[in-house]
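# Following is a predicted model, sequence given first.
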Amino acid sequence: MIKSFIEVNEESHFPIQNLPYGIFRTKSNEKSRVGVAIGEYVLDLSVLDDHGFFDETLIKNERVFHEGSLNKFMSLGKETWSKVRQIIQHLLREDVPTLRDHKTLRNEALHHQSEIELLLPVEIGDYTDFYASKEHATNVGIMFRGKENALMPNWTHIPVGYHGRSSSIVLSGTDIYRPQGQTKSPTADKPEFGPCRQLDFELEMGCFIGPGNEHGNPILVENAEDHIFGLVLVNDWSARDIQSWEYQPLGPFLAKNFATSISPWVVPLEALEPFRIAGPQQDPEPLPYLQSATPASYDINLEVSLKGKNMSQPQTIAKSNYRHLYWSMAQQIAHHTITGCNLNPGDLLASGTISGPEKESRGSLLELAWRGKEPIEFVNGETRVWLEDEDELIITGWCQGENYRIGFGEVTGRILPARNLNIKAKEALFNGNN
């Protein structure tokens, strides 16, 4: 197993086998640029570029690592990504003196992560959220339609998805204001306006598209992974009570458009290759355009923790795994583009809630607390059925190798109270004028 000259703890998410990409800046240099995480440090690729280390790759004179997003680099394709990764990995090896013994270059190119600010890594053009976990779809179906009609007739034939809102995708650590909107209880005669009472998280992962496809030219399932640059953790916050009133007949809208949080480091698909596994058996057999003989899932451990304002530390509430997803990323891409829909560099495709067969592996409060009937108990005596104000939600994920991890870091978010919109004052004014 290769090692870096930079000391990396075996439980660190960022060994030399990972090398995820991100966008950062420092106090001494506020220009946003591309970096790679290695242990507790960030390697500044713009510095390496200035010193000519990438001149032999296809990105010569492109200066993609001086950009404030990964989009330009992602657009260059798999061959370039692989060459760049090889160069970086070589420079960081413990037995290669080029960077290790060059003190001036090392001081210029390496920054401790405590001294940098991470930024949204990608300019996200379009965002699609899938519904790819059979266990999650089954659980939700049982709650709302009963066991006999848990899965809709199309679910095992197509990767179900919807188009989300890219403008409200935010970086991990961004506070989330409790959304407001219309809700209607089953016993009420009419809807009311107010803060969401059933605020939830959704444990997801997302892939970023590199090279896209021409409009009208679908991506074949066997070529789909060539278009995937890398993966991030995703928390697709959800307002369940708003959604239950608005979703018929066109599906999620305000219940999903207020915020989606992603982790800052994009893990290259190549780094996950040692953890490739087969996904669940698909029955019935998909139609030919969705069939692939290549194992297309990954063994990625996922954990969710919650910390309330009166809790001294976070408590784990869910443990799942990416391997539970029924529909693969390749199948999602093939289905997404089969009409000729064109994907573009920087598009984000999220998996949908990832739930497993056990109760602890359910990827949302809706399932964990079973629509409010089975409250989650915490060590300090508190319970939860939905997220409360000041709750902080932490999602993490990693692949476990022998004496190393390929990790994604964390995606976190804290719930703030709903903003004061003075709706009652407006209502009084309106009624007074009428």
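Arrived safely. Everything numeric here is computed off the predicted structure, so don't read it as measured data.

# drop to CA atoms for contacts and neighbour counts, all remaining ones
Will do.

# tell me the contacts of the nearest residue to D95 once chain neighbours are set aside?
In space, and not counting its chain neighbours, D95 is closest to F5: 7.4 Å by Cα to Cα, 6 or more residues apart in numbering. F5 makes contacts with 92-95, 100, as judged by Cα atoms under 8 Å, 6 or more residues apart in numbering.

# same thing with N403?
10-11.

# Tell me if I am right that it is in a strand.
No - if the criterion is DSSP: H, G, I helix; E, B strand; the rest coil, then N403 is coil and not within a strand.

# What's the separation between it and A37?
18 Å (Cα to Cα, to the nearest Å).

# Same check on A239?
34 Å.

# ditto for F24
As judged by Cα to Cα, F24 and A37 stand 11 Å apart.

# what's in contact with the helix ranked longest in the chain?
The residue-count maximum for a helix in the chain (DSSP state H) belongs to helix 78-92. Defining contact as Cα under 8 Å, 6+ apart, one finds that helix 78-92 is touched by 4-6, 16-17, 19, 53-54, 57-59, 73-74, 96-100, 226-227, 229, 270.

# Can you identify the element that follows it toward the C-terminus?
helix 97-100 (DSSP states H and E).

# try this one next to it:
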Amino acid sequence: MSLRIDQTHLPELRSWVPSADGHPEFPIQNLPLCIFSIGEGAPRGGVVIGDRLLDLAALLASGLLSSSDAELIGHAAGLELNPFIGLSADRRRQFRTIISGLLAAGSEAAARTDALLVPTATARFHMPASVGDYSDFFAGICHATNAGRFFRPDNPLLPNYKHVPIAYHGRSSSIRVSGEDVIHPHGQRAAHGSTEPTFGPSRRVDFELELGMWARGGNRLGQPIPISEAGDHLAGISLLNDWSARDIQAWETQPLGPFLGKNFLTTVSPFIVTAEALAPFRREQASRAEGDPQPLPYLLDPSDQASGALDVHLDVFISTAAMRASGLAPCRLTQASTRDLYWTPAQMIAHHSSNGCDLRAGDLLGTGTISSPNSDGHGSLLEMTGGGRNEITLPSGEQRLFLEDGDDIIFTGYCEAEGFARIGFGTAVGRVVANPYWGENA
């Protein structure tokens, strides 16, 4: 894994963009990528800097770049970021160096580049990449343990959990960028212990706090990605909400994996924070508990164990319709950390390809629900309410077991470490709304 700290990460690096220095999410040390449009204009690639976007299509047309630099920047200037995601780690690093140089204080091109910036507030964001395939892992051991206790109190984790990065293959067609409404899912659900289902709106709509990992791919069918190389196949990450209908999920996940309880919507944040921007925030993988098995050789690499884990702080907020009507700010439901994931991104990527599955640029891999050991670190309402048994009370006085129509769920995240600038991920937002399609037919 070719992690490098270079001049683009230096905390003293400054930008000529007025809002960038000291920005809590998007200083010059971050430079996440996105796809945006302005008004009726066509979608195109952009780089976030402070409260502005650098229009990469306009940059290509400006004449500021050499032919070789323009060729590289062009991988992120089009309708989707898949060509950029497919670049090697070295090429992505070169891309970052070019953009950092243009936006750094003292840049000779500052005056001409300023004309290529647009206010983020005026932009409409689109899916950052075309997702051909989506797989969702189960790497949050705290969530797996908490959820397992509701079904197997004495044995919450099944025997395979600590040996294999568990995942299911999700639905890519229903992945949407932040801001898309969550149309209340309908489906079959059965009361606990019942074998007779009814059909209707889910009574247990939930969020799941995750990160989305954008895979570089490029391996041929039948060719595994070695664990020693898998870290370089992580092109970047976004926030991800794996919305769930727990009652539909419980009935249908017998005996196969998630289906309609999961695929009605998956929300991703619009910005891809690159693996290169995350280099200062990689950490040693947390030690396994005494008695846990060592990963099999195809999942074990000393370099990955030493610096392959992510250190991202995550928060979840809720805003109900009543809260908004009363002028109440969103309240935080939970906070968690990726330090509590049982598997590293490289281990998940290596396992995904170990049977010869060919990954492609833009494939999206979810980490699975990220929960922390403490009670205020649960990554879903399923955990927070003890399986739907204990209501939580909101500042408005409202109570919730699961989500109701009009509820907004807001994900945020950031990385910080001593000696480096803090960087953030933006937001992943979704509002649950009534389903207009079923009505009396439900």
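Received the coordinates, thanks. Note that this is a predicted model, so its numbers are computed, not measured.

# quick one on the thing from earlier: of the contacts of F5 of structure 1, which is the most crowded?
Counting neighbours by other Cα atoms under 10 Å, L92 leads the contacts of F5 of structure 1 with 21 neighbours.

# I'd like to know how far that one sits from R85 of structure 1.
Here the criterion is Cα to Cα. By it, L92 of structure 1 lies 11 Å from R85 of structure 1.

# Can you list which of the contacts of helix 78-92 of structure 1 are found in helices?
73-74, 97-100.

# From the residues you listed, keep the buried residues only.
73-74, 99-100 (16 or more other Cα atoms under 10 Å).

# Quickly check the residues you listed for the two that are furthest apart.
Farthest pair in these (Cα to Cα) is M74 and R100. Separation: 27.8 Å.

# Nearest spatial neighbour of the residue mapped onto E392 of structure 1 from structure 2, chain-adjacent residues omitted?
Aligned counterpart of E392 of structure 1 in structure 2: D408 (TM-score structural alignment). Sequence neighbours aside, R431 is the residue nearest to D408 of structure 2 in space, at 4.3 Å (criterion: Cα to Cα, 6+ apart).

# Can I take it that that neighbour is in a strand?
Yes - applying three-state DSSP, one finds R431 of structure 2 inside a strand.

# Just give the number of residues close to it.
Neighbours of R431 of structure 2 (other Cα under 10 Å): 24.

# State the distance from the equivalent of it over in structure 1 to N310 of structure 1.
Correspondence of R431 of structure 2 to structure 1, assessed by TM-score structural alignment: R414. Plainly put, R414 of structure 1 is 14 Å away from N310 of structure 1 if you go by Cα to Cα.

# now swap in L43 of structure 1 and tell me
On the measure of Cα to Cα, L43 of structure 1 and N310 of structure 1 end up 38 Å apart.

# Settle it for me: which of those two has more neighbours?
The residue with more neighbours, out of L43 of structure 1 and N310, is L43; 23 against 10, by other Cα under 10 Å.

# What lines up with the more buried one in structure 2?
Taking TM-score structural alignment for the superposition, L43 of structure 1 sits opposite L54 in structure 2.

# Does its match belong to a helix, a strand or coil?
strand.

# My understanding was that it contacts A115; is that so?
No - contact between L54 of structure 2 and A115 fails when scored by Cα atoms under 8 Å: they sit 9.2 Å apart.

# Quick one: neighbours of the aligned residue in structure 2 for E285 of structure 1, just the number.
Residue pairing (TM-score structural alignment): E285 of structure 1 is matched to Q294 of structure 2. Neighbour count of Q294 of structure 2, defined by other Cα under 10 Å: 11.
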